[in-house]
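Asks: Sequence and predicted model, in that order:
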Amino acid sequence: MFKLGLIVNPLAGIGGPAALKGSDGEAAAEAFKKGAGLRAPERAARAMDVIFHSLGGEAVTVLTCPGLMGESVARQCGFVPELVCDTDPLNTRPEDTEKAAGTLADKGVDLLMFVGGDGTARNICNVVSSRQPVLGVPAGVKMHSGVYAITPEAAGDVVCRLVRAALVDIRLQEVRDIDEMAFREGRVMSRYYGELLVPEEGRFMQQVKDGGREVEALVVGEIADTLIEEMDDDTLYLVGPGSTTAGLMAAMGLDNTLLGVDLIRGGQLLAADVSVTQIERELETFSGPVSIIITPIGGQGILLGRGNQQLTPAIIRRVGRDNLIVVATKTKITELAGRPLVVDSNDPQLDRDLAGYIPVLTGYRDRVLYPIGYGAT
């Protein structure tokens, strides 16, 4: 079941028809005085209609806020939403958006979809980490950020592709906003506020050769290059078995245990082909951050529980789901034909906790969002 978080900023875009160049601050009240009506709920409904009519109400669980901040639209489109925020739906403020975003992220939504403009994107960026996938439905006056779908319907289509386990890239995109006061004086002053992780339509863009097939050695090299760029010297990495992870070790000039687990930190090999006891002993004395780099078994999609049993449930819990770094070529993912990745940790509760959508590094700074199933075979 795909968990979709929904936040609607009902005031987004209200200043546009009133020629107010935005809806921040007192602009919304002024727009109401000029007879402007709400636009964002209608645009939210267009996105949610696509999702409901394409997938039905059973494939997606909608978590949202009361009234106009999401509940009304979800029910209008046929969903039975779960209300997880206690915001005031009749008097929404930026603080309400931030509170809702933080709550939904804490609930572990697979995708946080928000409806608004650049001001709304700023609110989301203030509280959501760069590891939480989000998607903006355009409804504002100012749309300088790169986190929005082209249309509400396009946003709905992206969600449908995610639920169907199609290849959907996810990339960090800029959140920008302009100074409304300066804009009303004819000056465009755009400012960078941060980045959010945004799904995009999946395409074979990296190393497409030989009649459209990936050249695996080149792609594995690109994955390794990205991992090396993103590695932190203070983090302990548990590198799982497989040819894709072996590519990382080769790129770092380190010996690799193709069928075992190796420990590296600060660009150095600490221990090779470690046992459960060795890993546990290392974790007992190491207080810093820990990550696991793993790749699924080709054709099977099994991520944990086959060939990497050294990564026990206790070790996986110690590391945490957010610190699982999954790597695979797009060819390997495509060959699953939409089947989810599988975890079989010998701990059913942990398998449930690991289920959901996770970023998969598939090329040079190229990631897709793909599901981990529970009970899949």
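Replies: That came through fine.
Asks: CA only for contacts and neighbour counts going forward, please
Replies: OK.
Asks: mind listing the strands for the stretch 101-250 of the chain?
Replies: 111-116, 134-138, 169-178, 190-199, 208-209, 213-214, 236-239 (DSSP state E, counting those that start in this stretch).
Asks: and of those, who's closest to P371?
Replies: strand 111-116 (11.7 Å; Cα to Cα).
Asks: what distance separates stretch 129-146 from the middle of the whole chain?
Replies: For stretch 129-146, the separation from the chain centroid amounts to 13 Å (computed by Cα atoms, centre = their mean, to the nearest Å).
Asks: same question, stretch 122-142
Replies: Distance, centroid of stretch 122-142 to centroid of chain: 11 Å (Cα atoms, centre = their mean).
Asks: Over to stretch 144-163?
Replies: 13 Å.
Asks: How about stretch 191-200?
Replies: The answer for stretch 191-200 is 11 Å, by Cα atoms, centre = their mean.
Asks: Leaving out sequence neighbours, find the closest residue to I7.
Replies: Excluding its sequence neighbours, the residue lying closest to I7 (Cα to Cα, 6 or more residues apart in numbering) is F114, at 4.6 Å.
Asks: and the one you found, what is it in contact with?
Replies: Residues in contact with F114 (Cα atoms under 8 Å, 6 or more residues apart in numbering) are L6, I7, V8, N9, T120, V134, L135, G136, V137.
Asks: I'd like the residues you listed written out as JSON lines, with neighbour count added.
Replies: Converted to JSON lines, the contacts of F114 look like this (neighbours: other Cα atoms under 10 Å):
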{"residue": "L6", "neighbour count": "28"}
{"residue": "I7", "neighbour count": "30"}
{"residue": "V8", "neighbour count": "31"}
{"residue": "N9", "neighbour count": "28"}
{"residue": "T120", "neighbour count": "26"}
{"residue": "V134", "neighbour count": "27"}
{"residue": "L135", "neighbour count": "26"}
{"residue": "G136", "neighbour count": "28"}
{"residue": "V137", "neighbour count": "27"}
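Asks: The structure to be compared is supplied as follows:
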Amino acid sequence: MTALVGLVVNPVAGVGGAVGLKGSDGETTQRRAHRLGAVPRAGERAALALAELAARHPEELRLLTADGPMGAEAALVAGFRPQLVHRPGRRTSAWDTTATVRALRRAGVRLLLFAGGDGTARDVLAAEPGCPVIGVPTGVKMHSAVFAVHPRAAGETAAAHLSSGLPVHPREVVDLDEEALRRGRLGARLHGHLPVPELPLRIQQRKTGATTPDPAALGGIAAELRTFLPPGELLVLGPGSTTHQVAAALGAETTLLGVDLLRREGAGLQPLATDLGERELLDRLAGRSAWLALSPTGGQGFLLGRGNQQLSPAVLRSAGRSRLLVLATEAKLAALRGRPLHLDTGDPALDAELSGHHQVITGFRRRALYPAY
């Protein structure tokens, strides 16, 4: 029996990530991202998910989608001959997403794949898809629990569901106020739930908020971080409350949600530049070595690929695995309940290179080995 599968792609999802805009919502942000040299990658990540689906589900599949960058282009790259249910205009919008989802529902698709971020998940929710959905992560933040941990994991989960019927559970759709986010304020809102097939370790958890800070633990991490950084060394600091508070313990004022460049001076850190995009990072690090300090997202465990796309494969390779420092309190690691740290750099070869056990700084003279892949 032929399985009907729906696909909708938000072609502008994620364009604000690598250029440091902390989101992609709104035409103004999208135009600014393009001026800064952003390259849309939603289509290629959707194609990666479809290719994985086709490889794991050799039985006949019929793919229904929208024309052009909203699905057909990715489908053709993955080897599908899609049936079109919607033809968007030159500029796509949230209306096109909801129109496509409603057309797919009327066509009776058994499963819907959507490629985008939290804003796209909200649009899918509003359209009431009427079938299980799997989010292909192509946005910047992706705090919702409806996304696979990686595009290939989306295709793998889709194949397993179509083949054997996975259990389906309601998963949270959460979104942040991007304007507040750009001003350094976090404000998440639960918008509802979507039905998502469950395959262990393939579907991400919802992002949890920051726990009550433990000054002793964070001060201990700061003291231990000093042992890695000789005077004069450069440090690229990733976003998040853990890294922000560790930097503060070392006397540096940094951005909460941006990527900053600092230098070790005396017993502390001196900020050199804040809230940098990929291109600015590469320019400043040209011919220079630097350490890179990151903390995984709370509850989800993403080390790379969620909210820190400024740390592109080129930036990561300039630092190297040996200079990648992972910072997390023991409580933050315990909250993962044994789930690994996730890597989603957009470069499969780099993901493989960075996979394995990493040394995590959890306090002063306290370190733990924790897996990442």
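Replies: Thanks, I have the structure now. Predicted model, so just to flag it, every value in this text is computed and none were measured.
Asks: care to give me the TM-score?
Replies: The TM-score (TM-score structural alignment, normalised by the length of the second structure) is 0.52; 199 aligned residues with a Cα RMSD of 1.5 Å.
Asks: I'd like the contacts of F114 of the first structure written out as JSON lines, with distance to T61 of the first structure added.
Replies: Output for those, formatted as JSON lines (distance: Cα to Cα, whole Å):
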{"residue": "L6", "distance to T61 of the first structure": "10"}
{"residue": "I7", "distance to T61 of the first structure": "14"}
{"residue": "V8", "distance to T61 of the first structure": "16"}
{"residue": "N9", "distance to T61 of the first structure": "20"}
{"residue": "T120", "distance to T61 of the first structure": "23"}
{"residue": "V134", "distance to T61 of the first structure": "16"}
{"residue": "L135", "distance to T61 of the first structure": "16"}
{"residue": "G136", "distance to T61 of the first structure": "18"}
{"residue": "V137", "distance to T61 of the first structure": "18"}
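Asks: biggest separation within the residues you listed, which pair?
Replies: Farthest pair in the contacts of F114 of the first structure, by Cα to Cα: N9 and V134, 14.9 Å.
Asks: Please report the number of neighbouring residues for the counterpart of H193 of the second structure in the first structure.
Replies: In the first structure, the residue matched to H193 of the second structure (TM-score structural alignment) is E195. Residues lying near E195 of the first structure (other Cα atoms under 10 Å) number 22.
Asks: Now do E195 of the first structure against I170 of the first structure, distance only.
Replies: For E195 of the first structure, the distance to I170 of the first structure equals 12 Å [Cα to Cα, to the nearest Å].
Asks: Likewise for F114 of the first structure?
Replies: Taking Cα to Cα, one finds F114 of the first structure at 16 Å from I170 of the first structure.
Asks: Between the strands of the stretch 101-250 of the first structure, which one is closest to R281 of the first structure.
Replies: Comparing the strands of the stretch 101-250 of the first structure by Cα to Cα, strand 236-239 comes nearest, at 13.1 Å.
Asks: In the second structure, what range does the closest one match?
Replies: Going by TM-score structural alignment: strand 236-239 of the first structure matches no residues.
Asks: list the helices and strands that strand packs on?
Replies: Packing partners of strand 236-239 of the first structure (3 or more Cα pairs under 8 Å, 6 or more residues apart in numbering; DSSP states H and E): strand 262-265, strand 290-294.
Asks: Relative to G363 of the first structure, which of the ones you listed is closest?
Replies: strand 290-294 (14.7 Å).
Asks: so where in the second structure does the closest one end up aligned?
Replies: The aligned range for strand 290-294 of the first structure is empty, by TM-score structural alignment.
Asks: Find the residue at the geometric middle of the first structure.
Replies: P133 (2.2 Å; Cα atoms, centre = their mean).
Asks: Need the counterpart of E224 of the second structure in the first structure.
Replies: Going residue by residue (TM-score structural alignment), E224 of the second structure aligns to a gap.
Asks: Which residue ranges of the first structure form helices?
Replies: Listed in chain order, the helices of the first structure (DSSP state H) span 27-33, 40-55, 71-76, 94-106, 118-127, 152-163, 180-184, 216-230, 243-251, 276-285, 313-319, 330-334, 348-354.
Asks: now the ones you listed in a markdown table, with distance to G15 of the first structure?
Replies: A markdown table is the format used below for the helices of the first structure (distance: least, Cα to Cα, whole Å):
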| stretch | distance to G15 of the first structure |
| --- | --- |
| helix 27-33 | 5 |
| helix 40-55 | 11 |
| helix 71-76 | 21 |
| helix 94-106 | 16 |
| helix 118-127 | 13 |
| helix 152-163 | 19 |
| helix 180-184 | 11 |
| helix 216-230 | 41 |
| helix 243-251 | 51 |
| helix 276-285 | 55 |
| helix 313-319 | 47 |
| helix 330-334 | 43 |
| helix 348-354 | 43 |
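Asks: which residues touch the alignment partner in the first structure of T29 of the second structure?
Replies: The alignment partner of T29 of the second structure in the first structure, by TM-score structural alignment, is A27. Counting by Cα under 8 Å, 6+ apart, A27 of the first structure touches G15, L20.
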